[in-house]
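*Asks:* My questions are about this predicted structure, shown below with the sequence.
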Amino acid sequence: MTITTRARGRKRDERDEYVDVLIVGAGISGIGTASRLKSRLPDKSFLILDARENIGGTWDLFRYPGLRSDTDAQNFGYESKPWRGERALADGSEILGYLQETVAENNLAPHLRLGWKALAAEWSSEQGLWTVQLSRSASAEASTVQCRWLFGATGYYDHEEGHRPHFETEERFQGQIIHPQHWPDDLDYTDKKVVIIGSGATAITLVPAMAPDAAQVTMLQRSPTYVISLPSRDVLTVTLQTLLPEALSYRAIRRINRDRLAVIYALSRRYPDLMRALVRWTNKRALPKGYPVDEHFRPHYNPWEERMCFARDADFFKAISDGSASVVTGQIARFTEHGVKLTTGDHLEADIIVTATGLRMMPLRAMALTVDGAAIDVADTVIYKSMMLSGVPNFAFAFGYTNAAWTLKVDLVAEHLCRLLAHMDSAGQAVATPVANDPTLELTPMVDFRAGYVQRAMDTLPRRGSHGPWSMEQDYRMDRDRLLQGPLEDPALRLSSVDQKNHLPKVS
């Protein structure tokens, strides 16, 4: 996009608070970035802002039964802080505790500004600053913070509302309809008939968590998903933890798990029929003899075109095998007073219906961005080095992998940001702006992924380029080489200084 420049901006008010870096989001991305800033650039001032009253983001927001990570815990943890839990797939409460420990160990509490939402951010080229308008979530109180750098750590979905399609005559249903993003603390599903609509990671987790107490749990899916089992305790992980010092074993386990998942992903994309057959074989072994595997576990897409779902210790398949849970594949015709009517005429009775229908993707759109008075539509921008936007100065963000642990990308982006800030300080530069002026650049969607939450938001996302620093692949090794070892300066990144009279002292 073309951004007009007026070289004007809101004049600095001495009452405004100033920090070198303002991090928006106190979840896994924000805390990880803040920890890296604290250790790598201790002289930089920063704030971590979050609209919620607690840290943790996803892991504080979601409260549904069985909440856990969907990648191995070692890679879901930060590189700098070993994961000490025993489970291969960590529970949500374990992850939240890990984040709380990270805050305490790095003394990040004084840098937290919880309960405040970033509404808008305006960049002034004259000042070389962002002015961010804040609103107190619990009141009408407003505030303003100015910063040299703005970092988006808000994840990729809307914390206020999930994706919730309307179902025909749903108002007739006499039981409870619940979205996992808004799980009631006092929900009692003991001896209740539960229908879970959906077949993604949330549904695969909910089924075995609710089945022991509910009268019956039925997962109603429109189409099948790939589901594979993972043990809760990995033998190799336990062995390495026993034989090696903690730091060494943690690095080794992370690398082994990364490489293992990368091989599975590569094989899935290169030999989809082979991987499809392998998943089907494992599913057939985990289910009762004669179970209609192809009806309920044969997706219409290739492996890893959408994210695979993991069943810890085959708990999902065990619930089906012991009869406490079942899977139905079909289309919803309408809701009734006592359940769900399918287009086949079958009726699923329910006391509780859980709409595990997905998320509303909303990366980088939680606050309005303007540059010198010109509104920025992130869909018109191009991603630079997987972490900045073309035409937007001093703005970075974290967006994790779709085929690996989210935190792997957070670590890389945070380290590159620290490298870039240190380099700019040594060179006397204050402003970094990616400029996408390569006429040979071909633009494609940011994420090549079939998942519904991605497809629904595709038109609102930035674009990626065909080559150079504008490319964005789901490849940890490529990003590691680019962000950790690669050069900081690039013809596509314009560095400039700001008049010293506008330099602002740090405010503690």
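*Replies:* Great, that's in hand.
*Asks:* CA atoms for contacts and neighbours, from now on please.
*Replies:* Will do.
*Asks:* How about residues contacting the lengthiest strand in the chain?
*Replies:* Ranked by number of residues, the top strand in the chain under DSSP state E is strand 142-152. Outside of strand 142-152, the residues within contact range by Cα atoms under 8 Å, 6 or more residues apart in numbering are 16-25, 30, 128-136, 364, 394-398, 430.
*Asks:* try this one side by side with the last:
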Amino acid sequence: MATEKPLVRDVDVVVIGAGISGINSAYHLQTRCPNLSYTILEGRRELGGTWSLFKYPGIRSDSDLHTFGFSWEPWNQPQAIAEADAIKTYLESTAKRHHIDEKIQYEHFVHKLSWSTSDQRWTLDVEHRGEKLTYHCLEDFKGTIVHPQFWPEDLDYKNKNVIIIGSGATAVTLLPNLAKDAKMVTQVQRSPGYFLVLPENDPADAWIKAKLPTWISRRLIRFKYLLGGLLIYNYCRLFPEAARKMLRKGIAQQLPEGTDMDPHFKPSYKPWDQRMCITPGGDYFKAYREGRAEIKTGKIKTVTGDGLIMESGEEVKADIIITATGLKIQVGGGAQLLVDDKPVDLADKFLWKGCMLQDVPNLWYVIGYANASWTLAADASARLFTRMINNMEAGGKKIVAPYLTAEQQKQMEKDNVQMLPLNSTYVTSAMTKRAVPRAGKSGNWKPRVNYFLDMYRAVFGDIKSGVRYN
């Protein structure tokens, strides 16, 4: 929790955000760049990011913690897919053990970042306050409307009819947990997605822990999940039709006998064109088998006083509507970015090695993977930027910034791709609204999708092509 401490105003490095990526970045900074001072600015009153902000029932990771957790502080709990409280405890204890919590300045919200070439430094406009969160409800509905991000801890859904709007990880997590006490939970989705059923406690992990020393077993289990995730992703991309059949067969085995797969469990896109949902132990499907949940697929025509009406004309009654949709990508926390008093339009820029913005000096973004555990890419980014900082220090340089020649810029404008290689609505919407930078199709400007390659390049790869040191 937040404690008042003297405001740190002048440091070598500022980390914005005390979530899992911020804590990871801080560890690598203090370990690999021990002579540099740093602080972490966190807009909220506690660390943990997602895992302390969201309060809805059953919130859990959608990646295994052996790879989602820190490489330098292995996850040692039996459950690979963990709930928020366990993850938050892990983050808090890790930050405390490595004295990272002492560097956090809570309730410091960054509004603007300004780079001055003449001063060779960033200046941040920071508001020190408590954060107030608000949202708008669907006006016609007379019951209770809840967004998972602002979950009321006293919400009573026992013996109530509940509608969950959405088909992503939040909806898939909420449904089995609400179905335990609700009268009926109805998931309303515009389009279906793919599912991967994983064991709650993998017997292979238990065997490895029992047979091998701790220092070996932790590394072996982490490698097992790293390799397994990469193999599944590449199989889906290389053999999409075979993967589609395999995944649909797995779903059919989980559903009640005689359930029609179309349209509720027949995605129109290829596997891993969008992020795949994980259901530990098949808890999502168990709710359907036990008759405590149902699903409706299609577009919503309107919201009424006691539920909603689908475009098909079907009416769904509810006491509570949960809007588990509407995720928005916000790069840099929405802070305004200026270079020599000129605003930077993110959509006009390209990302170098997935973490540096074209023509913007001494700024590194920590962006995770879309196709694997987020923290893996965050770890590769941290190794890369600490290496670059040390390279600058050794060479007496003060500034580093990626750049494109006029010819390269012209080519990239004609031939570019999304920063995150998914066609999910929240990704395409961010591109349409010009809220995110772009990526190229080759070289250091390509999106990152392979942890092993990215980590190798971060530690041993070229850090001079496409960037200028001054």
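*Replies:* Structure received. A quick note: this is a predicted structure, and the numbers were derived from the prediction, not measured.
*Asks:* Provide the TM-score value for the superposition.
*Replies:* Once the chains are laid over each other, their TM-score by TM-score structural alignment, normalised by the length of the second structure reads 0.94; 457 aligned residues with a Cα RMSD of 1.8 Å.
*Asks:* returning to that earlier point: tell me the residues of the second structure aligned with the longest strand of the first structure.
*Replies:* Using TM-score structural alignment, none of the residues of the second structure align to strand 142-152 of the first structure.
*Asks:* The helix or strand following that strand vs the second structure, mean deviation?
*Replies:* Sequence order places strand 176-178 as the next helix or strand after strand 142-152 of the first structure, per DSSP states H and E. Once fitted to the second structure, strand 176-178 of the first structure is off its aligned match by 0.7 Å on average (mean Cα distance after the TM-score superposition for the first structure).
*Asks:* chain center to the longest strand of the first structure: distance?
*Replies:* Relative to its parent chain, strand 142-152 of the first structure has a centroid offset of 22 Å by Cα atoms, centre = their mean, to the nearest Å.
*Asks:* one step back: ok, of the contacts of strand 142-152 of the first structure, which come out buried?
*Replies:* The neighbour count (16 or more other Cα atoms under 10 Å) marks 18-25, 30, 128-136, 364, 394-398, 430 as buried among the contacts of strand 142-152 of the first structure.
*Asks:* Among these, which are located in helices?
*Replies:* Among those, the residues falling in helices (DSSP state H) are residue 30.
*Asks:* where do the helices sit along the stretch 1-150 of the first structure?
*Replies:* Ranges of helices within the stretch 1-150 of the first structure are 28-40, 58-61, 73-76, 92-105, based on DSSP state H, counting those that start in this stretch.
*Asks:* what stretch of the second structure does the last one fall on?
*Replies:* On the basis of TM-score structural alignment, helix 92-105 of the first structure is assigned to residues 84-97 in the second structure.
*Asks:* Throw the helices of the stretch 1-150 of the first structure into a markdown table and include distance to residue 416 of the first structure, thanks.
*Replies:* Listed next are the helices of the stretch 1-150 of the first structure as a markdown table, based on distance: least, Cα to Cα, whole Å:
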| stretch | distance to residue 416 of the first structure |
| --- | --- |
| helix 28-40 | 10 |
| helix 58-61 | 24 |
| helix 73-76 | 19 |
| helix 92-105 | 20 |
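*Asks:* what's the closest of the ones you listed to residue 283 of the first structure?
*Replies:* Comparing those by their distance to residue 283 of the first structure (Cα to Cα), the top pick is helix 73-76, with 23.5 Å.
*Asks:* Name the residues that touch the closest one?
*Replies:* If you take Cα under 8 Å, 6+ apart as the criterion, helix 73-76 of the first structure is touched by 69, 82-83, 85, 87-90, 250, 253-254, 257-258, 405-408.
*Asks:* Quick one: buried ones out of these?
*Replies:* Buried subset of the contacts of helix 73-76 of the first structure (neighbour count, 16+ other Cα under 10 Å): 69, 82-83, 87-90, 250, 253-254, 257-258, 405-408.
*Asks:* so which of these comes closest to residue 336 of the first structure?
*Replies:* Of all these, residue 69 has the smallest distance to residue 336 of the first structure: 34.3 Å, by Cα to Cα.
*Asks:* Could you report the separation of the equivalent of the closest one over in the second structure from residue 220 of the second structure?
*Replies:* Matched to the second structure by TM-score structural alignment, residue 69 of the first structure sits across from residue 61. Residue 61 of the second structure sits at a distance of 21 Å from residue 220 of the second structure (criterion: Cα to Cα, to the nearest Å).
*Asks:* still on that earlier bit, which of the contacts of strand 142-152 of the first structure fall within strands?
*Replies:* In strands, defined here by DSSP E, the members of the contacts of strand 142-152 of the first structure are 17-24, 129-136, 395-397.
*Asks:* what about the aligned partner of residue 469 of the first structure in the second structure, which SS state?
*Replies:* Mapped onto the second structure by TM-score structural alignment, residue 469 of the first structure lines up with residue 444. When classified by DSSP: H, G, I helix; E, B strand; the rest coil, residue 444 of the second structure comes out as helix.
*Asks:* show me the residues around residue 444 of the second structure that make contact.
*Replies:* By Cα under 8 Å, 6+ apart, the residues touching residue 444 of the second structure are 352-353, 466.
*Asks:* Pick out the residue closest to the middle of the second structure.
*Replies:* Of all residues in the second structure, the one closest to the mean position by Cα atoms, centre = their mean is residue 374, 5.6 Å from it.
*Asks:* And that one, how far from residue 63 of the second structure?
*Replies:* For residue 374 of the second structure relative to residue 63 of the second structure (Cα to Cα), the value is 8 Å.
*Asks:* Distance check, residue 279 of the first structure against residue 358 of the first structure.
*Replies:* Noted for residue 279 of the first structure: a distance of 23 Å to residue 358 of the first structure, by Cα to Cα.
*Asks:* Neighbour count: these two, which is higher?
*Replies:* Neighbours per residue (other Cα atoms under 10 Å) separate residue 279 of the first structure from residue 358, with residue 358 holding more: 24 against 18.
*Asks:* my read: the more buried one touches residue 453, true?
*Replies:* Yes - with contact defined as Cα atoms under 8 Å, residue 358 of the first structure counts as touching residue 453 (6.5 Å).
*Asks:* Now do the same for residue 311 of the first structure: its match in the second structure.
*Replies:* Here residue 311 of the first structure is matched to residue 279 in the second structure, going by TM-score structural alignment.
*Asks:* any idea what its match is structurally, helix, strand or coil?
*Replies:* Three-state assignment for residue 279 of the second structure (three-state DSSP): strand.
*Asks:* Please identify the helix or strand for the counterpart of residue 369 of the first structure in the second structure.
*Replies:* In the second structure, residue 369 of the first structure lines up with residue 337, judged by TM-score structural alignment. In this structure, residue 337 of the second structure is located in strand 336-339 according to DSSP H and E.
*Asks:* Thanks a lot, catch you later.
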